[in-house]
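> after the sequence you'll find the predicted model.
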Amino acid sequence: MFKTLKNDIPASIVVFFVALPLCLGIALASGAPLFSGLIAGIVGGIVVGALSGSKIGVSGPAAGLAAIVLAAIATLGSYQNFLLAVVLGGIIQLIFGFLRAGIIGYYFPSSVIKGMLTGIGIIIILKQIPHFFGYDADPEGDFAFIQVDGENTFSEIFNSINYIKLGSALIGLVSLGILILWGNVLSKKGKFFQIVQGPLVAVVVGIIFYILTQSHATLSIGESHLVSVPVPDGVDSFLGQFSFPNFSQITNPEIWIVAFTIALVASLETLLCVEATDKLDPHKNVTPTNRELLAQGTGNIISGMIGGLPITQVIVRSSANIQSGGRSKMSAIIHGFLLLISVMLIPRLLNMIPLSVLAAVLLIVGYKLAKPSLFIKMYELGWKQFIPFTVTVLGIVFTDLLKGIGMGLAIGIVVILIKSYQNSHFLHIEDKSNGKHKIKMTFAEEVTFFNKGAILKELYSLPRDTYLELDVRNTTYLDNDIIEILDDFAVKAKERHIDIKIVSNRGIVENPESFVEFFKLKPKTA
């Protein structure tokens, strides 16, 4: 891990600047104390980062859980009761890990994962536009289409046009220019520009701009358009921001329902992000998913014990890490320490960072996730890839992350069913002889109940007086449903004067009395 520090330290700084406003924004959108988001970010970086098997994944509070957290705090009556649910949710995640439930992540189609990345990229861009222009009515971590303030993603953008703050917009544009220049030109000019990252320069310029324009009537940036980290008066005040679970409520069934919901949603979101992050990784590392569930469960136990929000692996931070050149888990761990040190030692300095500067950083992250060239590439791969990809993107943009993925997965399953229907067998007429049609039907390697409709259609559309040759030599799996269809068809075949010849690796059989008997020596296998 220490061999790649020259890559990981600059990347960790970028991830820190991306994570800071998101930790605060997600806490605000969740109806939780602002400091709880920072606790989750710190634990996600240091604890989960150290335990995880992912080299480039970054964990922290997740936007996908904000609505669940908001409802749960209201339902359970207090934040301390909710923290107990977070701890129990972490324990349930440990159980998932020991039961090896991490394999679930491998069953999501590539088109859906790519759609998830692209959809999140578009969401990041759309959600940051109001902050970029100084309109901050909505929490920065609220990624749902219908927002906590009642507006939706697009109405918020239109509203921001009427509330553009010149100072925020100007420093946002300057920051965006710095980031583009640094990434495309200066980073290729020397090691200094590779070690010192563009986002750090943009943040420094943003702080200087804020200080110099404080007394300017037009260019000054108000406190509502700056980062807002809680500022403690001393050690006691800092420690007073931590909260602890109310274990007296452990027998409350509502606590357990929330705990299981958190464990299930957090695990699913983590597994999806792991799959997506591994696809983004230029070095193609593979994350052990069961170990990731154990790491996330441990992180949630610790986060809940000290007052933090639930944790998942987060694609926004992970993609920022990858794009900034992070190579090992040290970048995630260092970003966690940066969060901890900064909120302890320099909260007032952090509160001078304009949100429009951080919005510019996230706009670059979003663009790299949702490049137009990816849409063209997916279109060229054909409709079987393009439709689930597009549905996932639209679902995420117009609903939320998990619903969008669910919609894409549903379409992906429909595509599989259609292709299974089409590819269960090959059917062609070879010739006509002795007044009978001679037809050969060759079954595919695996024929399952998905193929029932296609096979039934072809069998019962055969004309009378047909000679059917059924070739199952290449078939390694034949579902019992298909065997029963063939058995039923054998009866109809006699009535319609259809002769059947089975060609298999066990020999040739003319007009078998029973297909079930024929295949019973080796069930389901031809």
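Now that the structure is in, tell me what you want to look at. Numbering: from 1, shown residues only.
> okay, CA-based contacts and neighbour counts for the rest of this
Will do.
> now do the SS call for V503.
Under DSSP: H, G, I helix; E, B strand; the rest coil, V503 falls in the strand class.
> pull the number of nearby residues for the residue nearest to it when sequence neighbours are not counted.
Spatial nearest neighbour of V503, excluding adjacent residues (Cα to Cα, 6 or more residues apart in numbering): D471 at 4.8 Å. Counted with other Cα atoms under 10 Å, residues neighbouring D471 total 21.
> what's the answer for K432, then?
A count of nearby residues for K432, using other Cα under 10 Å, gives 12.
> included below, for side-by-side comparison, is a second structure:
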Amino acid sequence: MLSFKEIKHDLPAGIVVFLVAVPLCLGIAMASGAPLFSGIIAGIVGGIVVTLISGSQLGVSGPAAGLAVIVLNAIQDLGNFEVFLAAVVLAGVIQLALGFLKAGDIGYYFPTSVIKGMLAGIGVIIILKQIPHAFGYDENFQGNMHFLEPQGGTTFSEIFKAINYITPAAVIISVLSLFILIFWEQVLAKKSRVFQLIQGPLVVVLMGIALNVVFANFFPQITLRDNHLVVLPEADSIGGFFGLFTTPDFSGIFSYKVLFLAGTLAVVASLETLLCLEATDKLDPYKRISPANRELKAQGVGNIVSGLIGGLPLTQVIVRSSANIQSGGRTKLSAFIHGLLILICVMAIPNVLNMIPLASLAAILLMVGYKLAKPALFKSMYRSGMMQFLPFVVTIIAIVFTDLLTGIGIGMAVAIFFILKNSYSVSHFMHKEKSANGGELYHMVLAEEVTFLNKGNILRTLRKVPEGAELVIDYTNSAIVDHDVKELIEDFKETAHTKNIKLTIHKIDQEEAKVHTPL
């Protein structure tokens, strides 16, 4: 249910997310090789349909950059956008089933260091990707999150290329926009509640439109045109607007290509949603926990609806969600407002939206990126120790140089390495004391859970027991002792006499009684 108690915070946040979402929807549709309006449809469905069903208070859904390559290849492979839409509907059905099967719990198994690394990595990517737009070099589409550019080159080569194509008007707008955003947040918002209700990003967008109008009238040689502005499809009538929607072709829905594509979309979209859901909860100032299985169901319904009316597949998106949080959103009303605004403005005033300079939006996203990757976060993670810091940094670097899911996978591999290393190290506790006859008595107590991963560490310790010593191996308090470890101990028992070691094993037998087995 939507709550209007926080509307004074949710309304301005919803406006900001709407302004950020529109060019992202268009950019992702362009990158996907799909009709531009399909991105807008996904944004509307994500904002309205998914929000109404979702239990996430701050998550915002829409077309995802992470699916753009899959969608592009799928449309080319199928040769028909309408058949592709059928796969989107089927992917939604699969997601809905995953939600009922409680598959959403998988999101809880990602370590905090990787999730925080994902957020910081997205922040760095946003900054790097928006620098060219701030300079006025808008060849790269909004929403691209991959290191390798579709037209060739990399994220860094695009930045260097942008320096050679600086557009004065865009630089003026982006610099003034950044100044306004910083001054608004650091000074004005602290002085009066009026400046808290009227968000800086909205002022920045209006200022960008006004400045470009001034340029057009007095400095036409530097006026921003064409791809320097938001470009929305414009319908000349209500009938023309509804004509922009597309229905799916279900004739080939049971073909191998469509079934395989639907499964791929469902798995990738679900994983990206769960990761973004976890990350959004980390950013939530109220630390609310969103129900993951309900989110999968919401995304499933959203993809069914989106596919039925001609939209791209959608997920929960961290760029929009973080923009929502940074703009002061409190409840899911802000996400609903953003979806409603997309619908109303696309129907009523697309020509006004098409006056928004991309440089204004670049400034807004630069601030969002900075807040996600603040230096204070790096310092905090460093103080947490290498076990937290290394997966965090590796995740950031991997995301910047690959893409979101690949980067998270690499970060997870590093985190799992540390988990295995710790598991290897904490297999047992060994202490030495004097025995009754004055010799050395070694007491090895096994951990509560001992797996085959601990075998090497235990073997190394046993080899260090000197000749003629007494050794007690105790696993009476161990809930699980792997067969490999038991076999290792039995092998040591067979050879202990060769080093004149007196061995005693304390364990629990089948009757739950302690058995002492001296040699």
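Thanks, I have it. Values in this document were obtained by computation on a predicted structure and should not be read as measured data.
> ok so, going back, and the aligned partner of the residue nearest to V503 of the first structure in the second structure, what does it touch?
Aligned counterpart of D471 of the first structure in the second structure: D474 (TM-score structural alignment). Shown in contact with D474 of the second structure (Cα atoms under 8 Å, 6 or more residues apart in numbering): 443-446, 505-507.
> which of the three states applies to the alignment partner in the first structure of T51 of the second structure?
In the first structure, the residue paired with T51 of the second structure is G49, using TM-score structural alignment. Following three-state DSSP, G49 of the first structure is assigned to helix.
> verify the stated contact: G49 of the first structure with F337.
No - if you go by Cα atoms under 8 Å, G49 of the first structure and F337 don't touch, sitting 10.9 Å apart.
> out of the two, which sits in the more crowded spot?
Set G49 of the first structure next to F337 and count neighbours by other Cα under 10 Å: G49 wins out with 32 against 19.
> and that one, how far from A332 of the first structure?
According to Cα to Cα, to the nearest Å, G49 of the first structure and A332 of the first structure sit 6 Å apart.
> shared neighbours of those two, which are they?
Taking Cα under 8 Å, 6+ apart as the contact rule, G49 of the first structure and A332 both touch 57-59.
> in ChimeraX, select just the buried ones from these.
Buried residues among these (16 or more other Cα atoms under 10 Å), as a ChimeraX selection:
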select :57,58,59
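> show me the shared contacts of G49 and A332 of the first structure that map onto strands.
S59 (DSSP state E).
> so can I have JSON lines of the shared contacts of G49 and A332 of the first structure showing distance to E513 of the first structure?
Below are these laid out as JSON lines (distance: Cα to Cα, whole Å):
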{"residue": "G57", "distance to E513 of the first structure": "60"}
{"residue": "V58", "distance to E513 of the first structure": "62"}
{"residue": "S59", "distance to E513 of the first structure": "62"}
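> now, which of the shared contacts of G49 and A332 of the first structure sits nearest F386 of the first structure?
G57 (26.7 Å; Cα to Cα).
> for the closest residue to the closest one other than its chain neighbours, give its distance to G326 of the first structure.
The spatial neighbour of G57 of the first structure that comes closest, neighbours along the chain excluded (Cα to Cα, 6+ apart), is S318 at 4.9 Å. For S318 of the first structure, the distance to G326 of the first structure equals 9 Å [Cα to Cα].
> touching both of these two, which residues are there?
I56.
> more crowded one of these two?
More crowded of S318 of the first structure and G326, by other Cα under 10 Å: G326, with 29 against 26.
> tell me if that one really is in a strand.
No - assessed by three-state DSSP, G326 of the first structure does not belong to a strand; its assignment is coil.
> contacts only, for the equivalent of it over in the second structure.
G326 of the first structure maps onto G329 in the second structure, with residues paired by TM-score structural alignment. The contact partners of G329 of the second structure, by Cα under 8 Å, 6+ apart, come to 9-14, 58.
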